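Asker: I'll drop the sequence and a predicted model, then ask my questions.
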Amino acid sequence: MVDLRSRILSYTAEFQPDGDYTPPSDTQRAKLAEGVGRLLDGDATKAERLLAPIGLKITRLTDTASGRRYDEIAARKPGEAEHWGRLYLNADAALHWSAQVPHPVADQDTELLGVQLLEGNPGGSLVLAGAHRRAGQEDAADVARRGDSAFHTIVTELQKRDVPGVQLHGFAKDSDRPYEAVLSTGAAQRVLTETSALADAMEADGLRVCRGWSDRCPLEGVTNAQGKEAQRRHAKFVHVELAPRARGNGRDADEAEKALSGLVTSWADD
């Protein structure tokens, strides 16, 4: 038994802008893709064999708070693979959605929101980057903009299986961003029934929302690497930018979480 929230947040609490980060090689990403694919397809034994040589392992966890079981892909020990990130899969229900956190700590409290969605809603997965977005050389760890990361590799495997995803970001409130949330579908720039419903739910609770599919919005995520991949694969991808007060202890955080829970629940009910 583990406290899942504490386990994940203790991991991200160590992330620093000047931290270490080296992306996996082409060969390592290929092994990761195959291993994640095997796990998603129900063959944990084969997945473990593929992941072990690149420094990763699969652990079955039972959360003390909810009693739910999860499969975790994480580094076997401290080192290079520790900074590639983690994957959590709900092991008690069929997989219907993913929450993606590409900038934990840097986009403050998006990691907490990702955990809350995973804990509070069945049938989900959490894809978590393993370093601060400014770690490593230049923009190497800014995984939302790059296709050479473990994060992107895992999201792609989910998209191959038509698993819709919501990617969580945070922005600093500014005069040209008079919103609590900016919603879009990334590069596809298309309206989805569920994204309209998400915007409606947020607005019903008093949040100001910019809808990227119909308004001129900042931070629409059109250059997002996972959004571009989703467009190529015709996969559902929702890019969510939240102001500080819609995250963490902000006054609108509960309302934002409730609306996002409604989004992933709609996917689970499909």
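Answerer: Now that the structure is in, tell me what you want to look at. Residues are numbered from 1 along each chain as shown.
Asker: From here on, just use CA atoms for contacts and neighbour counts.
Answerer: Will do.
Asker: Next, the contact list for the closest residue to Q108 other than its chain neighbours, please.
Answerer: Spatial nearest neighbour of Q108, chain neighbours left out: G170 (6.8 Å); criterion: C-alpha to C-alpha, 6 or more residues apart in numbering. G170 makes contacts with D107, Q108, T110, E241, L242, A243, P244, R247, as judged by C-alpha atoms under 8 Å, 6 or more residues apart in numbering.
Asker: Need the three-state assignment for A47.
Answerer: Secondary structure, DSSP: H, G, I helix; E, B strand; the rest coil: A47 is helix.
Asker: Contacts for the helix or strand harbouring Y70, please.
Answerer: Using DSSP states H and E, Y70 falls within strand 69-75. Residues outside strand 69-75 that contact it (C-alpha under 8 Å, 6+ apart) are 55-63, 81-82, 85-92.
Asker: Could you tell me which of the residues you listed are located in strands?
Answerer: Members of these lying in strands (criterion: DSSP state E): L56, K57, I58, T59, R60, L61, T62, R86, L87, Y88, L89, N90.
Asker: I'd like the distance between the spatially closest residue to the fifth one that is not a sequence neighbour and F237.
Answerer: Closest residue to R60 apart from its sequence neighbours, by C-alpha to C-alpha, 6+ apart: D71 at 4.6 Å. D71 sits 23 Å away from F237, taking C-alpha to C-alpha, to the nearest Å as the criterion.
Asker: The two - which one has more neighbours?
Answerer: For D71 versus F237, neighbours defined as other C-alpha atoms under 10 Å are more numerous around F237 (26 against 19).
Asker: Pretty sure the more buried one sits against P164.
Answerer: Yes: contact criterion C-alpha atoms under 8 Å: F237 and P164 qualify, at 5.9 Å.
Asker: any idea which element the residue most central in space within the chain lies in?
Answerer: For the chain, the residue nearest the mean C-alpha position is Q100 (0.8 Å; C-alpha atoms, centre = their mean). Under the criterion of DSSP H and E, Q100 resides in strand 97-101.
Asker: one more structure, for comparison:
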Amino acid sequence: MSARNLLVTALGLTCVAVLAVINIPDRLPKLDLVERASQFAGALEANAPYRPPTVREGENALSGLIPLLTGGKDTQSEVKTLTPLGFTVTEGRDATTDRRFVMAATEPGDERGWGMYIADYGATPKQVIEVPHPNFDLDTEQIGVQLYRALPGSAVLVAGAHRRAANGLADVAHNANSLFNQVATALARKGLPQVQLHGFDDKSLPGTGVVVSGGSTPHTQLHVQIADRIEADGTVVCRAWQQSCGNLEGTTNVQGQAADSMGTVFAHIESDGSIRSDPVLRARLVAALAAALSSSGP
């Protein structure tokens, strides 16, 4: 083969290699994140073991998770950090939005049930969506991931254990030592607003569909907009800054307490079972939350 032909062949191979690298994101697997989150939540059991991370484990986990949740792209480095802690890191594209995501999740049933964390790959987050009681506040993980789909630039935090595991030690909304709370606090420290999703039994507050509260933080214009948007669809809303809402205000949630100490926004949203179990009503709630968050953003 002549020198000229060798050069042409080499250049051709180089182009193929470059194109292969460029197209790697297009070959990422597509995953239905709502289905994946529901499978994760459904596998959480009240009698499973659980322990919070040690101080060193918490520090290591934060060093891996916070970069991923705040726009980092060096996923291989984070894999090396998070894998020894029981996390599996997955990159892919959401089957509905086609947005590229990165997800770090522990295994349901492991004593290190420290959560599922989802972020838009490489995107600077605008808000934090929290699901502290999966498989207890039923279908809240679906609302959380559907809200992620509606709001590009969201970081999603889903607890990795049933709230009753280890005699309630796994209740991340009331355990400041949980990794979930450490991650939420670190993101709040960056000034990000938090929307925490809960559910209540219809009998707990008859006639009310949604409770909107600031938890232990002062109510803001965001809370008002959320309530207004939800009410616009005909849903009865209890506004915790105006009336008693049957002890569903979330004033003891540690994420809200941390947000209050830092002066950041915390929205505690409770929805009744009829809304959470109905795909149409769930979609309306998601649309209302997304509209309020979008209009209040920078």
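Answerer: Arrived safely, thanks for sending. Keep in mind that what you see is a predicted model, and the values were worked out from it rather than measured.
Asker: Look at the counterpart of the residue nearest to Q108 of the first structure in the second structure and give its secondary structure.
Answerer: Matched by TM-score structural alignment, G170 of the first structure corresponds to G199 in the second structure. Following three-state DSSP, G199 of the second structure is assigned to strand.
Asker: any idea how far G199 of the second structure is from D137 of the second structure?
Answerer: 5 Å.
Asker: where along the stretch 101-250 of the second structure do the strands fall?
Answerer: For the stretch 101-250 of the second structure, the strands defined by DSSP state E, counting those that start in this stretch occupy 116-120, 127-131, 154-158, 194-200, 210-213, 237-239.
Asker: okay, those in JSON lines with distance to V8 of the second structure next?
Answerer: Formatted as JSON lines, the strands of the stretch 101-250 of the second structure follow (distance: least, C-alpha to C-alpha, whole Å):
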{"stretch": "strand 116-120", "distance to V8 of the second structure": "40"}
{"stretch": "strand 127-131", "distance to V8 of the second structure": "50"}
{"stretch": "strand 154-158", "distance to V8 of the second structure": "46"}
{"stretch": "strand 194-200", "distance to V8 of the second structure": "56"}
{"stretch": "strand 210-213", "distance to V8 of the second structure": "66"}
{"stretch": "strand 237-239", "distance to V8 of the second structure": "69"}
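Asker: out of those strands, nearest to Q255 of the second structure?
Answerer: strand 194-200 (8.6 Å; C-alpha to C-alpha).
Asker: If you drop the residues flanking it in sequence, what lies closest to the aligned partner of S295 of the second structure in the first structure?
Answerer: Using TM-score structural alignment, the equivalent of S295 of the second structure in the first structure is S266. Nearest residue to S266 of the first structure, sequence neighbours excluded (C-alpha to C-alpha, 6+ apart): E194, at 7.4 Å.
Asker: same check, this time on R251 of the first structure
Answerer: That would be R245: by C-alpha to C-alpha, 6+ apart, it lies 5.5 Å from R251 of the first structure.
Asker: three-state assignment of the aligned partner of that neighbour in the second structure?
Answerer: Counting by TM-score structural alignment, R245 of the first structure corresponds to S274 in the second structure. Under three-state DSSP, S274 of the second structure falls in the helix class.
Asker: Give me the buried subset of the contacts of strand 69-75 of the first structure.
Answerer: Using 16 or more other C-alpha atoms under 10 Å as the burial test, the contacts of strand 69-75 of the first structure include 55-58, 61-63, 81-82, 85-91 as buried.
Asker: Check the first structure for me, the residue farthest from its geometric middle.
Answerer: S175 (27.6 Å).
Asker: Relative to G130 of the first structure, how far out is Y11 of the first structure?
Answerer: Where G130 of the first structure is concerned, Y11 of the first structure sits at a distance of 8 Å (C-alpha to C-alpha).
Asker: of these two, who's got more company?
Answerer: G130 (28 against 16).
Asker: any idea how far the nearest residue to that one once chain neighbours are set aside lies from A131 of the first structure?
Answerer: In space, G130 of the first structure comes closest to G85 once its chain neighbours are excluded; the distance is 3.4 Å by C-alpha to C-alpha, 6+ apart. Distance of G85 of the first structure to A131 of the first structure, given as C-alpha to C-alpha: 7 Å.
Asker: Now do the same for E72 of the first structure: its match in the second structure.
Answerer: Under TM-score structural alignment, E72 of the first structure pairs with M103 in the second structure.
Asker: G186 of the first structure too?
Answerer: Matched across to the second structure, G186 of the first structure falls on G215, judged by TM-score structural alignment.
Asker: Just list the residues touching that match, thanks.
Answerer: G215 of the second structure neighbours (C-alpha under 8 Å, 6+ apart): E249, G250, T251, T252, N253, G256, Q257, F266, A267, H268.
Asker: list the contacts for the fourth one?
Answerer: Neighbour list for T252 of the second structure: H174, G215, S216 [criterion: C-alpha under 8 Å, 6+ apart].
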